[in-house]
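Participant: structure here, sequence nowhere to be found:
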């Protein structure tokens, strides 16, 4: 950290012919007047920067086009955030002082050290929002502390999701649309960064992607995208990502027809024109679902399959998940018996399982003891453990197995910080809670656990140092916090190294042999989350493999350990 700040100071003394980054920045098509937003931390920001034309009218569903704004623009307020796919989404449930929703939403913001110069070549991090590809859940978070601590340039942006970003159908393509318009937005953003970030003091050759949840999956999707060009980034951080349902053309067509019917456009002479004529809110639907698609262009297969085929950019990565990925926001807290819990896992996630496979799943996840909590169903945690494995832990492991196979540097983590209030109600370290350890308190959405202001405050310094070290060096160890443990790279399916992150207890461990076996057993389900099976397919889980779980060790110690039986209490 100190060396980077010294470098900036030295540059200021010995480069008089190179101007410092001004708050008025010219990006060619327009000039953006930003401001110093924190004089104490010395951070400047440019907000509401248009990186693509408004995707409205005939550009609804189309690939992003070049910006259309000109002149000098006040860049002290954020642009709009892209609208959600469903009419009941929380982002439109009422006024929000953090963001506004509008279809004209292809805007970004840039944060940089105030002392940066146009030749500083500072590392750049591009943040991808989460929201399940149906909403934008991380709009306008404040990265001031990250920028100041890490001396990095930070870019965040909004991209189309749901029906606006992933409408798939033959008519969409024929009508000038792009079935992965939302992912095209992400690529357009990265092209903008590559072209303009130098003007803000950033280095276009040192861009690292970072995302949480669907944002984490987006990072993996960018790594796997076949753009036919050199990658626009040097590395990626995938936080609690991996699960992204990608439909082939026939399944996408089903959802397109669903929307036509849902919006009374099925009888129109031009169904696509009918959908484009609807206003921004009228097109939202709770009956049809839209995700990134297997389009035969950017993506010829599902995400994990592309990594299996070696079809991805070979860049260093950090990937990991939170210990209780399936609790908060995921498994219904009312599940009170094993039948209902198993039904939720199977019906909602993979209805192709045979009866024998359902029995195997029941043995693996419904029979082992789990803790219970006041006001919660007795089998809520059983379902939560199952979906955490199937949807996140195992998918991340599967991707990293291929990275290790190909000799690509990758680091895994398990985030297990204990917050007393979350522990008391059974949430544990829930899906995406680790984001608060990177961003810090009072900088995001106000959802940080109370202990992050007190007893767990030290974890912020530890995690942020690992993350910013990776952003600067593509290695989380180079600038890690003082006395922090060295983070060993993930070496493959047999060793399964990971950094266990917990306040005053961060250490290296591994995914246990038993969990690795469970991941192997449920692999067909994990794959089906990535690419839904065709109608009529019956999925058989491997019973012989499942039988081995009983004798497998639950130890996460790197040197192995004794078998702990089938009581999974406290395992996740």
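Facilitator: In hand now; what should we look at? Since we're looking at a predicted model, the values are computed, not measured.

Participant: CA only for contacts and neighbour counts going forward, please
Facilitator: Noted.

Participant: please report how far the residue nearest the centre of the chain lies from residue 427.
Facilitator: For the chain, the residue nearest the mean C-alpha position is residue 216 (2.0 Å; Cα atoms, centre = their mean). Using Cα to Cα, to the nearest Å, we find residue 216 at a distance of 21 Å from residue 427.

Participant: so which helix or strand takes in residue 253?
Facilitator: Per DSSP states H and E, residue 253 falls inside helix 249-262.

Participant: what's in contact with the helix or strand following that helix?
Facilitator: For helix 249-262, the succeeding helix or strand toward the C-terminus, using DSSP H and E, is helix 271-277. For helix 271-277, contacts defined as Cα atoms under 8 Å, 6 or more residues apart in numbering pick out 57, 58, 60, 171, 172, 175, 260, 263, 265, 268, 283.

Participant: nearest to residue 207, out of those: which one, please.
Facilitator: Nearest to residue 207 among these is residue 60, at 29.2 Å by Cα to Cα.

Participant: for comparison:
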């Protein structure tokens, strides 16, 4: 079983609990624009009422499955908002799922965590789950300890994934970005409904990890989401990441169809009909998480400008370069060893990287010839590994390479562009805290903070699989408290360290990628540019070889109609 699948399944198993039947006094009924909703006092956190499984939109199904979400249902009798363990269709091993999890097409549900307080107009945190845009669900992580301050309402939610969420053919029935349009629909639902749950629709922060991090940055760049939120926390991912945008969505649709043994891919009408009629079990039968090119195939795309209600019609890079977006407060950062995400493939991939390193170049590079591609590949390999083959003695360089191609370069590039566009409310950090119980990198005595380690610091428990926070070391508990305070400060004030705080002062970052906050054994403001040498190396590569994403082409019928 591959890593991402294991993570998802084990986490799902970890949160399965047997709930006792709640008594009448454990229920809280609220009047909402959808109708009356009943939640219950959380059995694991008596400072919260939990409202699960609230439909924030209706999912188009069948042959309409790739269209934008439909309006949410309404009701007259009380809706019992209990956890139905609903997942959107995705690539998982069915028999390994807990028996009470349910995959279904109509999966667009929100979960709202409401503090047990009489105060109203509380700050709202909307959290977008990660999983490479191909796996995951809203309650993948838990944040109940973070909510003990009783001054934040939390919303988590599902959105369509993989081919279901991100098939992008540019047609009326498959325009693209269904999963991102789900996220916009959720934010509109928050604007309309969250006051009923005690939240302030004029005080909304969106946050996310990994693909969720890329999502919240894309939401900030999208005109369709403008005005729906007020602060942004991207954690280990960004809009410029290679896995965040399809370079050529029609080509990707053809590639994936071939993997499913559909061969008539050059007939666009037949290709669309295949995707509209193929069983969900077939469309979600192929694992997409182990590709060499640092993509998962399906992700957000550039839609055709003529598409109705488009989410994104321009490259994120172009938007950032022009500074054409609302410059909201942003708390952005990364872990110091993001590339540990790929450590489980090392024993296999080290040989393949030595055989043909160019296979492992990120998919957002383009070359005039195979000779030029090999030349650049050799240059990159030498930068990381010198004249040595990829092997056990330079595994840390392997980690650095995948840190940079997956996350670090794209995050820092966006930060640089923010500052150059006059965005003066961006706060940059690097998370490097590790405990003695964190395993060392194989073949070394070195420990590092893994992908989204900072999210683990904010969430409940020790890690994905152990929710018992009382087992944490004193050092880890102190670090969790500090990171939670930084995130809380930002949600409440737009600054991670407001004036008068006992924490080290934290100014906004400049175009030279400094200053930034180091979140290690201590909090330390650093003034040298973050990852300067590696970032400048990749910036030079991308300035020469960047492959800008394109929308799907118009069909002949569409072209005639547009004329």
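Facilitator: Perfect, I can see it now. Treat the numbers as computed from the prediction; the structure is a model and nothing was measured.

Participant: so which bits of the lengthiest strand in the first structure are buried?
Facilitator: Looking across the first structure with DSSP state E, the single longest strand is strand 202-212. Using 16 or more other Cα atoms under 10 Å as the test for burial, strand 202-212 of the first structure gives 202, 203, 204, 205, 206, 207, 208, 209, 210, 211, 212.

Participant: residue contacts, the residue nearest to residue 233 of the second structure when sequence neighbours are not counted?
Facilitator: Distances taken as Cα to Cα, 6 or more residues apart in numbering put residue 207 closest to residue 233 of the second structure, at 4.4 Å, once the chain neighbours are dropped. Residues near residue 207 of the second structure by Cα under 8 Å, 6+ apart: 125, 126, 127, 128, 213, 216, 232, 233, 234, 235.

Participant: export those to a markdown table and tack on secondary structure?
Facilitator: Converted to a markdown table, these look like this (DSSP: H, G, I helix; E, B strand; the rest coil):
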| residue | secondary structure |
| --- | --- |
| 125 | strand |
| 126 | strand |
| 127 | strand |
| 128 | strand |
| 213 | helix |
| 216 | helix |
| 232 | strand |
| 233 | strand |
| 234 | strand |
| 235 | strand |
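
Participant: the alignment partner in the second structure of residue 300 of the first structure: what's it in contact with?
Facilitator: Using TM-score structural alignment, the equivalent of residue 300 of the first structure in the second structure is residue 313. Taking Cα under 8 Å, 6+ apart, we find residue 313 of the second structure in contact with 302, 303, 304, 305, 551.

Participant: could you give the number of residues near residue 173 of the first structure?
Facilitator: A total of 14 residues lie near residue 173 of the first structure under the criterion other Cα atoms under 10 Å.

Participant: to clarify, my last question referred to residue 413 of the first structure.
Facilitator: 25.

Participant: pretty sure it sits in a strand.
Facilitator: Yes - assigned with three-state DSSP, residue 413 of the first structure falls within a strand.

Participant: surely it meets residue 321?
Facilitator: Yes - here residue 413 of the first structure reaches residue 321: they are 6.6 Å apart, a contact under Cα atoms under 8 Å.

Participant: for the stretch 1-150 of the first structure, what spans make up the strands?
Facilitator: Under the criterion DSSP state E, counting those that start in this stretch, the stretch 1-150 of the first structure carries strands at the ranges 24-26, 31-33, 35-38, 43-50, 72-74, 107-113, 122-128.
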